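Undergrad: here you go, sequence then predicted model.
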Amino acid sequence: MNNKKVQAEIKHSHCVYLPDFELPANCCDCHHHIFDRRYPYSADDKRNLPNATVSEYGEFRDWLGFTRHVLVQPSSYGTDNRCLIDALQAFGPNARGEAVVTDATSDNELDVLSRAGVKGIRFNFGAGSVTTPEMLLPLAARVAERGWHVQVHANASQLWELRSLLRQVPGRLVIDHFFRLPQPQPKEHPVWKLAWDLIDSGRCWVKLSALYHQSQRDDVSDMAGMVKTFLNEATERVLWGSDWPHPNLISANKKMPDDALILSKIFHWASNDRIRHKLFVENPAQLYGFNASSSR
């Protein structure tokens, strides 16, 4: 991995396409990461990802024109949430966090995370997770008492294997990256029905993030039908996230996306101002606890 080249792409990839849209006030990016090599990666980390810092994300945020955002603990740090906590402090009241914890995490540690602005915990079954399916329900019960949610990242086949547990999660549930439904026929996968069962329960949100995970086109235009269905039929339960700085693409040495172009696609697929306001403002405010003054 050429870290200098990757670093330049992280900083400048969002400048390829000039935005042709204006986001509503208090728009929220519900999924991004911070990598800061001042905080050591876990011993079993194999990706060795470069810095993607608070200041670099600030430039990205200001370029696209949103103000609120949610930091997601990357797998590189395991359960060491210090980078997340410090980044939340640096960003201030317009930021929230999703941490990684295990069944060994104490209530005092959860209190520290809560004071920092954490509103949920993440299970990443897609890349080097320290959490296991067996931890899902016990941890979900603990954080539900705090009003937090559980977020799950897994591919469609893994989600199908987890379907019984997902249906039992107490409290609120968030599924990363549009359930990782495969192209070109996402609606033929059994997880399509599972997605709607969970959404129809009234307690599940879906992140329309990282469309490039399954898209077969640089402009993600092949995702239009699926994304429009979520936007139109699950308007109360959709979220958007940039997935900046796109760690899976970096580790796989793949081309970086044009973030502004992808966001433009989603903005226009949300066909009217009501849906856009739900997607970018109201749904994140409800889930992550933002209010009119953006104070914690």
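TA: Everything's here; your move. Owing to the predicted nature of the structure, the values given are computational and were not obtained by experimental measurement.
Undergrad: rest of the way, CA atoms for contacts and neighbours
TA: Will do.
Undergrad: and the helices in the stretch 1-150 of the chain?
TA: 3-12, 54-64, 82-91, 107-116, 133-144 (DSSP state H, counting those that start in this stretch).
Undergrad: please identify the deepest-packed of these.
TA: Across those, the average number of neighbours (mean count of other C-alpha atoms under 10 Å) peaks for helix 82-91, which reaches a mean of 19.
Undergrad: report the contact partners of the spatially most central residue of the chain.
TA: When C-alpha atoms, centre = their mean is applied to the chain, the residue found nearest the centroid is H31 (3.0 Å). Contacts here follow C-alpha atoms under 8 Å, 6 or more residues apart in numbering; on that basis H31 touches 69-72, 209, 240-244.
Undergrad: other residues contacting the one helix or strand Q158 maps to?
TA: Assessed by DSSP states H and E, Q158 sits inside helix 156-161. Contact partners of helix 156-161, identified using C-alpha under 8 Å, 6+ apart, comprise 125, 179-182, 189-191, 194.
Undergrad: ChimeraX command for the buried members of those residues?
TA: To isolate the buried ones among the contacts of helix 156-161 in ChimeraX, judged by 16 or more other C-alpha atoms under 10 Å, type:
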select :125,179,180,181,182,191,194
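Undergrad: for the contacts of helix 156-161, which one is nearest R163?
TA: L194 (7.3 Å; C-alpha to C-alpha).
Undergrad: who's in contact with the closest one?
TA: Counting by C-alpha under 8 Å, 6+ apart, L194 touches 160, 163.
Undergrad: how about the host helix or strand of it: buried residues?
TA: If you go by DSSP H and E, L194 is part of helix 190-200. Neighbour-count burial for helix 190-200, counted by 16+ other C-alpha under 10 Å, picks out 191-192, 194-195, 198-199.
Undergrad: repeat that for stretch 63-79.
TA: Neighbour counts over stretch 63-79 (16+ other C-alpha under 10 Å) mark 64-79 as buried.
Undergrad: turn the contacts of helix 156-161 into JSON lines, columns for distance to D222.
TA: Below are those laid out as JSON lines (distance: C-alpha to C-alpha, whole Å):
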{"residue": "F125", "distance to D222": "25"}
{"residue": "F179", "distance to D222": "16"}
{"residue": "R180", "distance to D222": "14"}
{"residue": "L181", "distance to D222": "12"}
{"residue": "P182", "distance to D222": "11"}
{"residue": "H189", "distance to D222": "16"}
{"residue": "P190", "distance to D222": "20"}
{"residue": "V191", "distance to D222": "19"}
{"residue": "L194", "distance to D222": "22"}
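Undergrad: another one to put next to it:
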Amino acid sequence: MHSFDRTPGPQTGAYVPPARDIRDYMAEAAPVGVGRAVVVQASVDGTDNSRLVQVLGAEGPVALRGVAMIDGDADLPALHAAGIRATRVQDRARLGDSALEALPQLAERVAEVGWHIELNTEPRSFEHIAAMVPLLPEGVRLVLDHIGHVDPAEPQALLRLLGTGRVWAKLSPTRVSTDIGRYGDIAALIEQIGSAFPDQIIWGSDWPHVMTCEPLPELPPMLALCREALSTDTFARCMWDNPERLYGF
């Protein structure tokens, strides 16, 4: 999920940040049983992780970890001490060419603090990423945000990438499904990924759903999708065991 500020701010990127923060998320998440959350640095904040670090220090009923966006001057040990466990790389066609070429060097850097790399990428880059996997330091994982923005009808390239064993998928349904609130069009995909790769999946809500049309997605239907599409054991891995390993909860 992302956290912004309850005081509306100016548009500094592709969207106007919604006036919703971690307290709003906790109010929605805690009643449905969410006890842990990962706050991802929003693209509008660039590599200034000061708001993220502040959010991670918030007290409340939900334990927090973070995913930062870093530059060459980032103090990784200090960010790690604040609760950050990964860095994010943007690789979307609408954003232009990204830093994928620097992925091996970035992986060397984050390996020193035991982080993984979250990729906001899409199928056009899957083959390229697969070719880079052997170049990464042992133990560094890649996590595909938004299920890699895959077409649910054509998951083969995604499954091959997960088959490397070094790549995970974040089961955030709202950027892939066109059936928001029911998610019937991706239930088979979630079932297939969960069955084949039960130790390489985590769930994500993408709250508070920036650049998303009304009505905005809600947490309970997303949780219901995973509960119904995954076996009882795989659901537990996705929601508890895997994120515990990945983020050090």
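TA: Received, thanks. Quantities reported herein were computed from a predicted structural model and do not represent experimental measurements.
Undergrad: related to what we said a few turns ago, mind checking how far the closest residue to the residue nearest to the centre of the first structure other than its chain neighbours is from Y41 of the first structure?
TA: With sequence-adjacent residues excluded and distances taken as C-alpha to C-alpha, 6 or more residues apart in numbering, H31 of the first structure is closest to G241, at 4.3 Å. Noted for G241 of the first structure: a distance of 24 Å to Y41 of the first structure, by C-alpha to C-alpha, to the nearest Å.
Undergrad: what does stretch 164-179 of the first structure rub up against?
TA: With contacts defined as C-alpha under 8 Å, 6+ apart, stretch 164-179 of the first structure is touched by 136-137, 140-141, 144, 147-156, 159, 191, 195, 198, 203-211, 213.
Undergrad: V206 of the first structure contacts V238, doesn't it?
TA: Yes: taking contacts as C-alpha atoms under 8 Å, V206 of the first structure lies within contact range of V238: 5.2 Å.
Undergrad: which of those two has more residues huddled nearby?
TA: V238 (27 against 23; other C-alpha atoms under 10 Å).
Undergrad: how about the residue mapped onto that one from the second structure, nearest residue that isn't a chain neighbour?
TA: Residue correspondence to the second structure (TM-score structural alignment): V238 of the first structure is matched to I201. Distances taken as C-alpha to C-alpha, 6+ apart place A169 nearest to I201 of the second structure, at 5.1 Å, with adjacent residues excluded.
Undergrad: what do we get in the first structure for the one you found?
TA: Alignment note (TM-score structural alignment): A169 of the second structure maps to V206 of the first structure.
Undergrad: wait, is its match part of a helix?
TA: No: looking at V206 of the first structure with DSSP: H, G, I helix; E, B strand; the rest coil, it is strand, so not inside a helix.
Undergrad: list the contacts for it?
TA: By C-alpha under 8 Å, 6+ apart, the residues touching V206 of the first structure are 174-179, 199, 237-239.
Undergrad: so who does D185 of the second structure touch?
TA: Counting by C-alpha under 8 Å, 6+ apart, D185 of the second structure makes contact with 152, 177-179.
Undergrad: try 10 Å
TA: Taking C-alpha atoms under 10 Å, 6 or more residues apart in numbering as the criterion, D185 of the second structure is in contact with 152-153, 173, 176-179.
Undergrad: go on, K187 of the first structure?
TA: Counting by C-alpha under 10 Å, 6+ apart, K187 of the first structure touches 181, 193, 225-226.
Undergrad: kindly reformat these as CSV containing distance to A87 of the first structure and secondary structure.
TA: Listed next are the contacts of K187 of the first structure as CSV, based on distance: C-alpha to C-alpha, whole Å; DSSP: H, G, I helix; E, B strand; the rest coil:
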residue, distance to A87 of the first structure, secondary structure
L181, 31, coil
K193, 37, helix
G225, 36, helix
M226, 34, helix
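Undergrad: out of the buried residues of stretch 63-79 of the first structure, which are inside strands?
TA: Counted as lying in strands by DSSP state E, out of the buried residues of stretch 63-79 of the first structure, are 68-72.
Undergrad: surely P247 of the first structure and E9 touch.
TA: No: shown here, P247 of the first structure and E9 do not form a contact pair, counting by C-alpha atoms under 10 Å, at 11.9 Å.
Undergrad: shared neighbours, these two?
TA: Shared contacts of P247 of the first structure and E9 (C-alpha under 10 Å, 6+ apart): M256.
Undergrad: can you give me the distance of the aligned partner of L84 of the first structure in the second structure to P221 of the second structure?
TA: Aligned by TM-score structural alignment, L84 of the first structure pairs with L52 of the second structure. The gap separating L52 of the second structure from P221 of the second structure is 27 Å, by C-alpha to C-alpha.
Undergrad: just give me which of the contacts of V206 of the first structure are shared by the second structure.
TA: Using both residues aligned by TM-score structural alignment, their matches' C-alpha atoms under 8 Å, the second structure keeps these contacts from the contacts of V206 of the first structure: 174-179, 237-239.
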